[in-house]
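In: coords below, sequence missing:
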């Protein structure tokens, strides 16, 4: 199978290089690193190396990507790899446009097609709409050992009811390859409270319904019902072309018929100027439920994503 993935990578790279030569676009390379860990002891590390024959700027490019992933929990270690076609074309001011990744990934037990697609467009000056879809492995040790993957589809709407107030709604449906399903609805209100300081006040709500369809062995978290409500403060600032964004959230979560428990979130994002010989994007965050620190009854999730793009034809 690794031979087939390598052949696919070579064919994709050749096709893209032919397109880039015809369109007279520049080349770029991009290493990237994603990692996450949680209070259950699971750690996930992913490394990416991308060749971009068609590169315009940090928000518009296409290329072929090699991916390696590692999973570890206690004494169990699993791995996988794959090759992806990846493309992006986003507006620097509005964020509208599309991003796409589709490829073939060899997991610890099986090989499957994976993908991630987002498309957002303005309907008018007040209303934006979008659709999204993804397919990937369910990242728990039990699910990976069974070769379980998910298919997710959904849509979102952003409506500006006032120059400083925006309402956001999203619906998503997830089907798991072991037969389970999940429905999720999200709502968010954003108030541009202090525009000069880049500070927003937000409220977010998530409602989730899971259906096991009689599956008795649950290798991942998919409760019958989950509700979460959270208030957040956001901060966005552009400093010498660098875009900073941070948010802090505090709220409550309820799983099934259990009592409400605290939920918290913290995230930082940093992106370099879009145009130039290189582009950097970083995202780091932490979410937690039932208390500030991990405990037998709590859950903490930490993540870090870094991408660096270097233009070759300068």
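Out: Done, it's in. As the structure is a prediction and not an experimental result, all values here were calculated from the model.
In: C-alpha only now, for contacts and for neighbours.
Out: OK.
In: quick one: the strands in the stretch 151-300 of the chain?
Out: Shown for the stretch 151-300 of the chain, the strands assigned by DSSP state E, counting those that start in this stretch span residues 165-176, 181-194, 199-211, 225-239, 242-255, 261-271, 278-289, 299-311.
In: Residue 40: which of the ones you listed is closest?
Out: strand 299-311 (7.4 Å; CA to CA).
In: circling back to that earlier point, format the strands of the stretch 151-300 of the chain as CSV; extra columns: distance to residue 39 and mean neighbour count.
Out: CSV is the format used below for these (distance: least, CA to CA, whole Å; neighbours: other CA atoms under 10 Å):
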stretch, distance to residue 39, mean neighbour count
strand 165-176, 24, 18
strand 181-194, 23, 18
strand 199-211, 22, 18
strand 225-239, 19, 17
strand 242-255, 17, 18
strand 261-271, 15, 19
strand 278-289, 9, 19
strand 299-311, 5, 18
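In: Now distance to residue 121 too, for those strands, in TSV please.
Out: Putting these into TSV (distance: least, CA to CA, whole Å) gives the following:
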stretch	distance to residue 121
strand 165-176	14
strand 181-194	19
strand 199-211	22
strand 225-239	22
strand 242-255	22
strand 261-271	22
strand 278-289	23
strand 299-311	25
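In: For residue 157, find the nearest of these.
Out: Relative to residue 157, the nearest member of the strands of the stretch 151-300 of the chain by CA to CA is strand 165-176, separated by 5.4 Å.
In: nearest to residue 23, of the strands of the stretch 151-300 of the chain?
Out: Of all these, strand 299-311 sits nearest to residue 23, with 16.2 Å by CA to CA.
In: Can you list the helices and strands that that closest one packs against?
Out: Under the contact criterion of 3 or more CA pairs under 8 Å, 6 or more residues apart in numbering; DSSP states H and E, strand 299-311 touches strand 26-38, strand 278-289.
In: what about versus this one:
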């Protein structure tokens, strides 16, 4: 209970910071406009990979403080189920959520805290974000996440991670920007994973929302002798070239990316990687708010360099 009280206090601090950014930046669902009541149902996430591991997450939200699809506060429930080759594990999650994102800039905050119970283990989880623009050409973001490690061995053993990261996006030239991100993942089995990412983005066809991207990421695991709970190489590097798309169409925010890359695991030779993602978000003030995202990635995993992972998520919010 004390942790939840501290979390609510943090939300209050975020709301004060938000008001300094924009007058509509207040605690999610509170502004000069009267709030509505809304329900999010269903809110779902499905994933599958080449190792036969599947995740099903289906939930609902009750949002008594609702302004629009990017500004609300309320409570959430989620049912989680994982399966792999005849093995299965189920759990439940109950949480508090608050969100204030400016649809024009995608800056603001997302804050949540959840009590997640799974297979006799209980974990306080979060997936939170705050972003702001300190100058006209600079964006800064902070990310915090705490969650179960989603593999069969890790879920059986109650292994989780805590992640903290920060990024800076800087406009370098008129149509060229760069993003630098650094952070660390702290696993409950004593392993840690410092990581670094660098993206260069060139607006090749700005009128059509098309950009070219050069992506680089690397991480290393400090303890590769832990039990075989997840893919943990000594060192991983990937370089990727991608084509991205982001445009507002009839009020809908549409984005996507397709990329081909090369990865190196430890001292092995390089192998190919792939990335495909697509996202669509309805107008924030629509009578019914809808968001969806679908993705595919090919990269290294337990069984070698050709591990694949696919996912689908959707969020439907109906105000009253």
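Out: Right, received. Where do you want to start? These numbers come from a predicted model, not from an experiment.
In: nearest to residue 132 of structure 1, of the strands of the stretch 151-300 of structure 1?
Out: strand 165-176 (8.7 Å).
In: which position in structure 2 aligns with residue 237 of structure 1?
Out: Counting by TM-score structural alignment, residue 237 of structure 1 corresponds to residue 247 in structure 2.
In: Let me see the contact set for residue 44 of structure 2.
Out: By CA atoms under 8 Å, 6 or more residues apart in numbering, the contact set of residue 44 of structure 2 is 56, 57, 58, 59, 313, 314, 315.
In: got TSV for the residues you listed, with distance to residue 305 of structure 2 too?
Out: Below are these laid out as TSV (distance: CA to CA, whole Å):
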residue	distance to residue 305 of structure 2
56	25
57	27
58	31
59	33
313	26
314	29
315	32
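In: Tell me the one among those residues nearest to residue 251 of structure 2.
Out: Nearest member of the contacts of residue 44 of structure 2 to residue 251 of structure 2, counting by CA to CA, is residue 315, at 17.2 Å.
In: Structure 1: which residue goes with the closest one?
Out: Using TM-score structural alignment, residue 315 of structure 2 lines up with residue 307 in structure 1.
In: quick one, what contacts that match?
Out: 30, 31, 32, 33, 280, 281, 282.
In: mind redoing it with 10 Å?
Out: By CA atoms under 10 Å, 6 or more residues apart in numbering, the residues touching residue 307 of structure 1 are 30-34, 48-49, 271, 279-283.
In: Tell me the one among those residues nearest to residue 214 of structure 1.
Out: residue 34 (34.2 Å).
In: Now the match of residue 315 of structure 2: closest residue in space that isn't a chain neighbour?
Out: Excluding the flanking residues, the one nearest residue 307 of structure 1 by CA to CA, 6 or more residues apart in numbering is residue 32, at 4.3 Å.
In: before we move on, what about residue 190 of structure 1?
Out: Counting by CA to CA, 6+ apart, the residue nearest residue 190 of structure 1 is residue 202, at 4.5 Å.
In: I'd say that neighbour and residue 230 touch.
Out: Yes. Using CA atoms under 10 Å, residue 202 of structure 1 makes contact with residue 230 at a distance of 8.3 Å.
In: what touches both of those two?
Out: Contact criterion CA under 10 Å, 6+ apart; residues shared by residue 202 of structure 1 and residue 230: 188, 248, 249.
In: want to throw the residues you listed into CSV with distance to residue 157 of structure 1?
Out: Output for these, formatted as CSV (distance: CA to CA, whole Å):
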residue, distance to residue 157 of structure 1
188, 10
248, 23
249, 22
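In: re earlier: for my notes, please list the helices and strands packed on strand 299-311 of structure 1 in TSV and give distance to residue 157 of structure 1 for each entry.
Out: Formatted as TSV, these follow (distance: least, CA to CA, whole Å):
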stretch	distance to residue 157 of structure 1
strand 26-38	28
strand 278-289	24
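In: Residue 180 of structure 1: which of those strands is closest?
Out: The minimum distance between residue 180 of structure 1 and those falls on strand 26-38, with 23.2 Å, by CA to CA.
In: what angle do that closest one and strand 278-289 make?
Out: 20 degrees (axes from the mean of the first three to the mean of the last three CA atoms, to 10 degrees).
In: Quick one: average offset of the helix or strand following strand 26-38 of structure 1 versus structure 2, please.
Out: Per DSSP states H and E, strand 26-38 of structure 1 leads on to strand 42-57 as the next helix or strand towards the C-terminus. Compared with structure 2 after fitting, strand 42-57 of structure 1 deviates on average by 0.4 Å (mean CA distance after the TM-score superposition for structure 1).
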